[in-house]
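**Q** Using only what follows, build the 3D model:
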Amino acid sequence: MRHIYSRRRTETLDYMQSMLGQLRTMAEAERCDLLAYLIEMAYVEASDIIRGERPARVQQRGDGRRDVA
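**A** Coordinates of the predicted model:
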């Protein structure tokens, strides 16, 4: 069961990354530099999560600081 969830999650992240790539291209074509940059950062974040180099969630602790989950 865990394998099915993991595969579905990876497929979803792959799809999101693909859409972000297309949105970045559109933003660049319209010369929306800041928007293209922010979309690029989301694209890189999705890539890192897919490769396991970054956690998918960041949780708030009781003292206001954030923990990576």
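
**Q** from here on, contacts and neighbour counts on C-alpha atoms
**A** Fine.

**Q** Report the separation between residue 59 and residue 66.
**A** Distance, residue 59 to residue 66, using C-alpha to C-alpha, to the nearest Å: 6 Å.

**Q** Tally up the residues packed near residue 18, please.
**A** 14 (other C-alpha atoms under 10 Å).

**Q** Next, the structure of the following sequence, for comparison with the previous one:
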Amino acid sequence: MAPDQRSKIEKVRYLHGLLREMKDIADSERMEFLSHLLEMAYVESGDILRADNQMKVVRT
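**A** Presented below is the predicted three-dimensional model:
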């Protein structure tokens, strides 16, 4: 499936994984501020995924 055909949640799930990997790299290189920013984005993407899961539970 082409990236532009993926759903928003699939894209967020993909970014969530990438952000974790990038944060781990930043941590290993002791880039504290970059690591912090990546962690914030990681948490935000996790919040989006959790909200989506909660909406699915409410709908059923």
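
**Q** residue ranges of the helices in structure 2, please?
**A** Secondary structure of structure 2 by DSSP state H: the helices cover 8-28, 32-59.

**Q** ok, the residue lying closest to residue 17 of structure 1 once chain neighbours are set aside to residue 67 of structure 1 distance?
**A** Leaving aside its chain neighbours, residue 17 of structure 1 sits nearest to residue 43 (5.5 Å; criterion: C-alpha to C-alpha, 6 or more residues apart in numbering). Distance of residue 43 of structure 1 to residue 67 of structure 1, computed by C-alpha to C-alpha: 22 Å.

**Q** one step back: so what corresponds to the residue nearest to residue 17 of structure 1 in structure 2?
**A** Mapped onto structure 2 by TM-score structural alignment, residue 43 of structure 1 lines up with residue 42.

**Q** tell me the contacts of the residue nearest to residue 17 of structure 1?
**A** 17, 20, 21 (C-alpha atoms under 8 Å, 6 or more residues apart in numbering).

**Q** Residue 27 of structure 1 is in contact with residue 21, isn't it?
**A** No. The criterion here is C-alpha atoms under 8 Å, and residue 27 of structure 1 misses it with residue 21 at 9.9 Å.

**Q** what's the burial count for residue 30 of structure 2?
**A** Using other C-alpha under 10 Å, residue 30 of structure 2 has 11 neighbouring residues.
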